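> with the sequence up front, the predicted model follows.
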Amino acid sequence: MALPAELAARSAILRICTRCRTSPLLGSQSIRANGFLPSRQQQQQRSLHQPRIANSPRSVKTSVPRRLSSGVAQPSFSPGGVAAANRAGTAKKPVLQPDDLFHSFTNSPIPEIRRRAAYIRQHGSCPHPDHQPGTGGQPPAHVDFECPDCGIPVYCSKEHWADDYEAHLEICDTLRQINEDDHDLRTGRYFPEFEYAGPQMEEALVNMTNWDTFLYTRNFQAINHDRSMRQATRLLTFPVTVASVLHELSPYSYKSDGRITIEGLKSFSALRYTLHPPKSGGGTDIKGLRPEAPPVRLFILGARAESSLPRDVWIQLAHLFPLSRFHLIFIGPESMANRDDEFPLPPRTPSNRFGAVVEDRVWPSMKISTIVDYYHNIHKTGEFYPYDPYFDCFVLFHPGLGHPSSSHEWEETIPMLLETKAPVIVTGYTQADMDRDVEWVNRTSAGEFDILMEPGENTFRSLRWDLNDLDPQDISAGNWGVWAFRGKRYETTRKSP
């Protein structure tokens, strides 16, 4: 029997797609969780943290919706639920065994993967030089032949595959890994890697040197297989990437070999001052009340998949900064896409001018708002004014700033981000994708911004590779690279006579 924890976390990886505006998967239906019946104590604990949706026309389950490219939202993810169900013997019997994960996409025992193969054949183009303009003389052709080594349609014919075999070998092993990882998510096995760690012990410091030290010092369950590590990091890369830049124990530093610039040291030190406050001596009674700082606002612009991740994934931010409060604000025209259980959207009213979906009890120190609109439209109204570099930060996950199909959507937004003087953290899929974004910002806003963090590979990138169904030769990793910038601050200087 499928479990809520498995469905929420596994399915979030299963069809997560942030690379394109449209889904490469067609015609899927919402999967409803038929989870085990929790104990009375578990029900009481769960009700304490049930999110409250502001201005919603009907009851909504939004504690941990997941982002699917084809439009599915799942119910809440309860930590420990998978383990409890596994001990009770209610876990679903695996469809495939761990040593039987490799199958060609076309002949896969999983119907969804067979549909994906059909989509790739319909849209993917053969990369053989004969089909390149001005070289081969042959018209473009769709892929139709599956490589027997990776099981993915990659060429239009066996002849072109054999003729271009040396070039294909460069990515063949990675494509096979993608093949097996996709089948692994659909086996129905027990997924201990989707059970996330709870609050951090005050006496234990987090080591953010790499994924291994992070998971160990955060007291995650031991992950002993590379495939399980890839599945776990595919979701955790979003909050941990942000935390790795803002945390006082960040792996990025201002040194001769570091990537943080002097301007970055100024901006990130301001945020770290807020995120790591000193002990106030406060208590739970009236005499122990102390003034509290406002929550740190993380504006996640152009939100797509990240807006619908299981909420236990984003709660990891609260665990890493236990003395601070967060307000995550997902903004973008696709920020509520594929969250079926939450439609229709709340109406726009004087008290909720942009029809925001507010999840008020995700965690005692975290609130999440989702707004389906472009940021520049919101900025013009002054909805979130004033902006404070001590409390505000913008995050752009794979924004495609320099991509021809999406750069026009950012032309009006970037100047407004520079006006706020708040740091902007940006990630990219590949080195080329990140360099293209940096070059676009340099070209459109030259002299108006400061680099806070030099572009480079992200220590906490997703270890799992993703396949672009529109181009089987295009493989990438979520949040592969990270860099940061902000609007330039002009300071008055005295000129000697």
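All right, it came through fine.
> going by C-alpha atoms from here, please, whenever you check contacts or count neighbours.
Will do.
> distance between the lengthiest strand in the chain and the chain's centre?
Using DSSP state E to define each element, the chain has its longest strand at strand 449-457. Put simply, strand 449-457 sits 20 Å off its chain's centre (Cα atoms, centre = their mean, to the nearest Å).
> which element follows it toward the C-terminus?
strand 465-467 (DSSP states H and E).
> any chance you could list what contacts the helix or strand just after that following strand?
Per DSSP H and E, the first helix or strand lying C-terminal to strand 465-467 is strand 475-477. Applying Cα atoms under 8 Å, 6 or more residues apart in numbering, the contact partners of strand 475-477 are 429-430, 461-468.
> one step back: for the longest strand of the chain, packing partners?
Applying 3 or more Cα pairs under 8 Å, 6 or more residues apart in numbering; DSSP states H and E, we find strand 449-457 packed against helix 262-275, helix 431-444, strand 481-487.
> give me that answer again for 6 Å
strand 481-487 (3 or more Cα pairs under 6 Å, 6 or more residues apart in numbering; DSSP states H and E).
> angle of the strand it packs on against strand 449-457?
If you take axes from the mean of the first three to the mean of the last three Cα atoms, to 10 degrees, strand 481-487 sits at 180 degrees to strand 449-457.
> dropping in the other structure now:
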Amino acid sequence: MEPSLRRTASSLCGNCTASLRRQFLARNVGRSWMPAALHLHHHVRALHATTPSQSKRASPTLGSGKAVRDFTSSAKLEAGAGAAAKQTEQAPLRLSEDDLFHPFSSSPVPEFRRRAAFMKQHAYCPHPDHQHTKVPTIAPKPEDAAATGGSLAPAHVDFECPDCGMPVYCSKDHWMDDYENHLKICDTLRQINEDDHDLRSGRVFKEANLPGQQMEEAMVNMTNWDTLMYTRDFDAVDSDRGMRQITRLLTYPITVGSILHELSPYSIKQGERLTVEGLKSFSGEALRYNLHPGKSGRGAGVNQLRPEPPPVRIFVLGARAESSLPRATWLQLAYLFPESKFHLILIGPESMANRDDEFPLPERTPSNPFGAIVEDRISHRMKISTIVDYYHTIHQTGHFAPYDPYFDCFVLFHPGLGHPASSHEWEETLPQLLETKVPIISTGYTQFDLERDVEWVKQKSKGEFDVLLEPGENTFRSLRWDLNDMDPQDISCGNWGVWAFRGKRYVLHLMGSMLGISRIANP
């Protein structure tokens, strides 16, 4: 939008601003990147997998590289969106709104037929008569904790449930015999089936037209998804399926913003999970102080200029699918804090997964020792850097030191801290994170996944950490459910739970420090 129009928009009400914004968006820009970005959904577990064979598995559907590149390139934004819109307009509508349910093996979309074949080759029948083949992904019942399964050998799934359309059991007999257990997830599996087909239906994703900068007079309400989208002036989403699709993308930036914002739904009130140490870190003394600077004394005149604080650095460690999000999605985080600037740093060996077609990795030079890809023209208030390396190797060099609790924050999206296959990758990193005394926000796929991570941190840190946000369900979790193709019983959603912690701080008493005593015991 041109500067004159932007100034005009700042004096309009929310509805007029939305109308003006839509005039300057590509007519069907939602088509160009929404389905491509959401194609990550059923391979999220592959991107977030903890075994090398899963994390490096090629996916024929993850073609989001070009869409993301066109969307994030400031020079080619309009041309890329226009070309994508024209190309999509020529594509026929393959599936109507009332024709979204199809069994995977007989789906009109070839991709789902390939998925069904993949599941039948790798997923095992969950009937209790079969021997167990994997570590449980949900909390086992006490009576089943030591059980190893039945006497039958493991068998791959082959029979598709007619109600959900997923291959879930090795035979019809086992499906009928265990039907009571299958009913617990059957409706959710059917919802996943329809949502997946919706992405390939060819419809216009109007919910992908995201709002721009927030007016200063408009207050954001972060009670839940509905109040947030209303006060942020999102286009109305008139279906539950549309809400599930858009929240699958927005859960990453909004989860971070909901914890750091001064109007956060997490407070120190009883039952709202924020601890006293969390109040100190997020509100009283650190991040929120700089994310919501006072406006007194500032103005347009030369004598009213005030120095601006440096950007708030958000380190996303173990970045995978979130690094492929359209940059307009990440900008929603910056719009929640109109007076602050952000530097989003995506770090991890898989941070460029499925983005190989965008651009080659730069060479490592003295000025760019880790070959970082820097996207600094996304917005004047946000810069994104991507580093394909392990964080603990970067930390040892002091590249980002010193760390400041007033301007830094670590975020771990589904890190698998306590997962048996990935916990070893975090053993060296965890002490380094606690050493910085910077807040660490961590999420989990399920309640079991989150509790397992919390327990692992307690065991490895030996109590040298303070909980800032008690573990629990995330207010801004994805409303869309995801399926693990390796195990149809493993159902999860993006950022289901969230908690926060940091390294313990020991405040020495003045007299104790003068006497060289670290702690003063009460008599």
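Arrived safely. Everything quoted here is computed from the prediction, not taken from an experiment.
> TM-score for these two?
The TM-score (TM-score structural alignment, normalised by the length of the first structure) is 0.87; 461 aligned residues with a Cα RMSD of 2.7 Å.
> sorry, back to before: quick check: the farthest pair among the contacts of strand 475-477 of the first structure?
Arg461 and Asn468 (17.5 Å; Cα to Cα).
> higher neighbour count, these two?
Arg461 (26 against 16; other Cα atoms under 10 Å).
> distance of that one from Tyr429 of the first structure?
9 Å (Cα to Cα, to the nearest Å).
> now do the shared contacts for the two.
Residues touching both Arg461 of the first structure and Tyr429 (Cα atoms under 6 Å, 6 or more residues apart in numbering) are 479-480.
> which residues in the second structure does stretch 240-255 of the first structure match up with?
The alignment of stretch 240-255 of the first structure onto the second structure (TM-score structural alignment) spans residues 254-269.
> if I look at Ile246 of the second structure, how far off is Ser324 of the second structure?
For Ile246 of the second structure relative to Ser324 of the second structure (Cα to Cα), the value is 15 Å.
> those two: who's more crowded?
Using other Cα under 10 Å, the more surrounded residue of Ile246 of the second structure and Ser324 is Ile246, with 23 against 20.
> okay, helices next: where are they in the stretch 201-350 of the second structure?
225-231, 240-260, 276-278, 287-291, 327-335 (DSSP state H, counting those that start in this stretch).
> which residues are in contact with the fourth one?
It refers to helix 287-291 of the second structure. 282, 340, 406.
> number of residues surrounding the second one?
Other residues within reach of Ser340 of the second structure, judged by other Cα under 10 Å, total 19.
> what does it correspond to in the first structure?
By TM-score structural alignment, Ser340 of the second structure lines up with Ser324.
> cool, the first one as well?
In the first structure, the residue paired with Phe282 of the second structure is Phe268, using TM-score structural alignment.
> for Ala328 of the second structure, give its distance to Asp408 of the second structure.
22 Å.
> these two: who's more crowded?
Between Ala328 of the second structure and Asp408, Asp408 has the larger neighbour count (other Cα under 10 Å), namely 22 against 19.
> run through the residues that contact that one.
Asp408 of the second structure touches 312-314, counting by Cα under 6 Å, 6+ apart.
> so how many other residues sit close to Gly332 of the first structure?
When neighbours are counted by other Cα under 10 Å, Gly332 of the first structure registers 20.
> relative to Ile371 of the first structure, how far out is it?
The value you get for Gly332 of the first structure to Ile371 of the first structure, if Cα to Cα is used, is 7 Å.
> repeat that for Pro129 of the first structure.
Distance, Pro129 of the first structure to Ile371 of the first structure, by Cα to Cα: 45 Å.
> the two: who's more crowded?
It is Ile371, of Pro129 of the first structure and Ile371, that has more neighbours when counted by other Cα under 10 Å, with 23 against 15.
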